[in-house]
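Engineer: Kindly generate the corresponding structure for this input.
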Amino acid sequence: MKINNFFQTLPMYRALRLLTVGLFIGLSATSCDDDEVIIPPVTQQNIVQVAQSNADFSVLVAAVTKADLATTLSGAGPFTVFAPNNAAFAKLAGGPLDAFSSVAKINAVTDASQIAALRGVLLYHVLPSNVMASNIATGASTTARPASASGVNDNSIYLTKTGSNVFINGATSVVTADISASNGTIHAIDNVLLPPSQTIAGIVQSSAAASPAQFTQLLRALQRPAAQALLAAAASNSSNITVFAPTDAAFQAALTALNLQNVDQIPDATLVAILQKHIVSSGRVFSSDLVPGNVATLNGNVTIAASGTGFTVRGGSGTAANITPANILATNGVVHVINQVLLP
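Structural biologist: Predicted coordinates for the structure are as follows:
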């Protein structure tokens, strides 16, 4: 009888056991939910905060603060900032922008015109959109800096992408790309970008009047009546050209080779042919755009060849010219200084 009673009660025992196990599991799950630590999402820093947290941007932060741009660059954006590192600002020491070369010097600036100039320089580093390095396209990009006057292109930067390398205005490199912020992206660069202030003709004229003077022979050649159209193109803000500009020593060597005493003795047709050989009319060709091969000028091709870390350019005859310095940005193009006249 006892055995029979045991087997009769076994199904009830099993049910009770299953209920107990179910309650335990349920209570355990509830207990785990109650004890779970919920981590709030991390709020990403904006561009100014990211720069403030990076010691290599301390001069940039001082400049942004002095120019009263911190609130702007902390806004919704989106922005892309090509951010000069401290070493880039240090390169300004001893030059016209020495006042912006260190934190201490920037903090000491009180002149309103200097602060306005600093603001313009900084805005020249900002694009009003979010552009990751993978989406950078070769060509011109309009910055947040207002143009100085109608029709004057002094607020565009020129990007070149070679593989994973990004260059700005020919000579400036992106050293660290895609630093993320809540309102855009920062790309660290190794130079302070300076907006152009003169046309190509203006650069030639001011260099000819400087001490020591340079481009006096080039200016004299361009001022010849036969070259009037070329001078007009070099002076027009609507132009978009590249000029290989021979030094005075280069012109003197060419005159010697031609058995002439001065530029005025060069026949009109020869003069124009020579000058046209130095002008690329298809746009701004920076050193970062150059590759070995031919480049079309107003008078046939010139030949580009690699030379060390740079390039040479050769006309139809004569010695190949070294390009140094390169990438002098103008409002209407770019100038590369060369040490030989390119002869047809």
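
Engineer: going forward, measure contacts and count neighbours with C-alpha atoms only.
Structural biologist: Noted.

Engineer: For stretch 42-60, list every residue counted as buried.
Structural biologist: Of all the residues in stretch 42-60, those buried under the rule 16 or more other Cα atoms under 10 Å are 45-52, 57-60.

Engineer: what sits against the nearest residue to S281 once chain neighbours are set aside?
Structural biologist: The spatial neighbour of S281 that comes closest, neighbours along the chain excluded (Cα to Cα, 6 or more residues apart in numbering), is I241 at 4.8 Å. By Cα atoms under 8 Å, 6 or more residues apart in numbering, I241 lies in contact with 279-285, 332-334.

Engineer: What remains of the residues you listed if I keep only buried residues?
Structural biologist: Buried by 16+ other Cα under 10 Å: 279-281, 283-285, 332-334, out of the contacts of I241.

Engineer: Kindly list the longest helix within this protein.
Structural biologist: helix 2-35 (DSSP state H).

Engineer: What about V243, how many residues nearby?
Structural biologist: Here the count is done by other Cα atoms under 10 Å, and V243 has 25 residues near it.

Engineer: Following element in sequence after whichever strand or helix holds it, please.
Structural biologist: Element membership of V243 [criterion: DSSP states H and E] is strand 241-246. Later in the chain than strand 241-246, the nearest helix or strand by DSSP H and E is helix 248-257.

Engineer: between the helix or strand that that next one is followed by and strand 241-246, how many degrees?
Structural biologist: Next along the chain after helix 248-257, taking DSSP H and E as the criterion, comes helix 268-276. Angle, helix 268-276 to strand 241-246, by axes from the mean of the first three to the mean of the last three Cα atoms, to 10 degrees: 110 degrees.

Engineer: Please give the structure of this sequence too, so both can be compared:
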Amino acid sequence: MMHWLKTLLTACVTAGLLAACGGGDDDPPPPPTIAALAQQQNLTALLAAANKAGLSATLANTSVSLTVFAPTNAAFNTLATQLGFADATAMVTALSPTALANILNYHVLPTRQTAAQLSTGAATRATAYTFDGSPATLAVSTTGGVRLTDAVLTQATVTTADVAASNGIVHVVNKVLVPPGVLNVVQMAQANPDFSTLVDAVVDANLATTLSGAGPFTVFAPTNQAFADIASTVAGLTPTQLSTVLTYHVLGSQVLSTQIPFGTPVATVSGQSITIQNTPLRIVDTTATPAPIAATDIRASNGVIHVISKVLIPTL
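Structural biologist: Presented below is the predicted three-dimensional model:
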């Protein structure tokens, strides 16, 4: 009897020591770092951008615990073509390390947050990218999955959630998130498909180079629907008239929503004035129908965009 107890105790102690040392060969390996995980997931465009931006070491740092929204290669290619580059490789080559670092940091939360945790709490999350003295934020929606709204008012959907890493967690997303203050006003418009008609008109009027310059500018950006509402009118404009219409939407300085001089005529780059009213927020042009301002303060590197749902019509 004593011999049996001694044998049993020896077996238990041996099993305990094995467990304390990490177990047997059947135990799963520890999760990889975010950098290694991105390599495993074939997120090569993200890795190339991180390498040029000098962020590769951060993604491999095991002393941090981050949340990374990782765009797919297709997402990088989509943004690249929107901005006029051949592909993601060309875009990464063209953008500066600082610009890439700012874009990538906008995809990082400084703490580990699962999809379930993103579904609770505040409707916005502070990112690792600081703009204008404060962390830039992402709006989070969890209706029908996790969706993130960026600074240019476009949404990215989490396609693969909760990929565990040793230094945080990765959520794969189907779009590159566009931060405030990195791209110029033309590029910000290019990054939002709802401004494609405006972008085409700006290119046709040879204004893209000017609006990509130092500025600063304020652009009242009509949506595609706003242009569709007056399609026949726009089609009949001469190049000079089209330029007048477009510059009627531009101020030669940055005017944020908190700086709008309500009720006072404001001179546009066209040489004609508009008046901005409050409650409701709208712009009075030469027509009898004011233009509602649908969204404000889309911050670009050379100014600001305010979204309007009607094309402003100057005297032609």
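
Engineer: can you list the contacts of I241 of structure 1 in CSV and add distance to F7 of structure 1 and secondary structure?
Structural biologist: As requested, those are exported to CSV (distance: Cα to Cα, whole Å; DSSP: H, G, I helix; E, B strand; the rest coil):
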residue, distance to F7 of structure 1, secondary structure
I279, 108, strand
V280, 104, strand
S281, 104, coil
S282, 100, coil
G283, 99, coil
R284, 98, coil
V285, 97, coil
N332, 103, coil
G333, 101, strand
V334, 101, strand
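
Engineer: Between those residues, which sits nearest N130 of structure 1?
Structural biologist: Nearest to N130 of structure 1 out of the contacts of I241 of structure 1 is R284 (Cα to Cα; 24.6 Å).

Engineer: can you pull the contacts of the closest one?
Structural biologist: Shown in contact with R284 of structure 1 (Cα under 8 Å, 6+ apart): 240-242, 333-334.

Engineer: What's the separation between it and T270 of structure 1?
Structural biologist: 25 Å (Cα to Cα, to the nearest Å).

Engineer: cool, T242 of structure 1 as well?
Structural biologist: T242 of structure 1 is 21 Å from T270 of structure 1, by Cα to Cα.

Engineer: May I see the contacts of I241 of structure 1 organised as CSV, with distance to A88 of structure 1 added?
Structural biologist: Below are these laid out as CSV (distance: Cα to Cα, whole Å):
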residue, distance to A88 of structure 1
I279, 31
V280, 31
S281, 32
S282, 31
G283, 28
R284, 24
V285, 24
N332, 26
G333, 24
V334, 22
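
Engineer: can you pull out the strands in the stretch 1-150 of structure 2?
Structural biologist: 66-71, 108-109, 124-131, 134-141, 147-149 (DSSP state E, counting those that start in this stretch).

Engineer: Buried residues of the longest helix of structure 1, list them for me.
Structural biologist: By neighbour count with 16+ other Cα under 10 Å, helix 2-35 of structure 1 contains no buried residues.

Engineer: do stretch 190-206 of structure 1 as well
Structural biologist: So, applying 16+ other Cα under 10 Å, buried residues of stretch 190-206 of structure 1: 190-201, 203-206.

Engineer: Among those residues, which lie within helices?
Structural biologist: Within these, residues falling in helices by DSSP H are 200-201, 203-206.

Engineer: Out of those residues, which is nearest to A254 of structure 1?
Structural biologist: Nearest to A254 of structure 1 out of these is V204 (Cα to Cα; 18.9 Å).

Engineer: The residue lying closest to the closest one once chain neighbours are set aside and G94 of structure 1: what is the separation?
Structural biologist: Distance criterion Cα to Cα, 6+ apart; nearest residue to V204 of structure 1, sequence neighbours excluded, is F215 at 5.9 Å. Counting by Cα to Cα, the gap from F215 of structure 1 to G94 of structure 1 is 24 Å.

Engineer: Compare these two (neighbour count), which wins?
Structural biologist: Taking other Cα under 10 Å, F215 of structure 1 and G94 do not tie; F215 has more neighbours (24 against 10).

Engineer: Next, work out how far apart the more buried one and D248 of structure 1 are.
Structural biologist: Distance of F215 of structure 1 to D248 of structure 1, computed by Cα to Cα: 6 Å.

Engineer: just A235 of structure 1 next, same as before
Structural biologist: Using Cα to Cα, A235 of structure 1 is found at 20 Å from D248 of structure 1.

Engineer: if we can go back for a sec, just flag the most distant two among the buried residues of stretch 190-206 of structure 1.
Structural biologist: D190 and Q205 (29.6 Å).

Engineer: Could you verify my assumption that Q45 of structure 1 touches T185?
Structural biologist: No. Here Q45 of structure 1 lies out of contact with T185, judged by Cα atoms under 8 Å, at a distance of 11.1 Å.

Engineer: For the alignment partner in structure 2 of A51 of structure 1, list the residues it contacts.
Structural biologist: Aligned by TM-score structural alignment, A51 of structure 1 pairs with A38 of structure 2. By Cα under 8 Å, 6+ apart, the residues touching A38 of structure 2 are 44, 46-47.

Engineer: Please apply the same query to I328 of structure 1.
Structural biologist: With Cα under 8 Å, 6+ apart, I328 of structure 1 has these contacts: 334-336.

Engineer: how about a cut-off of 6 Å?
Structural biologist: By Cα atoms under 6 Å, 6 or more residues apart in numbering, the contact list for I328 of structure 1 reads 334-335.

Engineer: Give me the distance between the two termini of stretch 27-45 of structure 1.
Structural biologist: With Cα to Cα as the measure, stretch 27-45 of structure 1 spans 41 Å from end to end.
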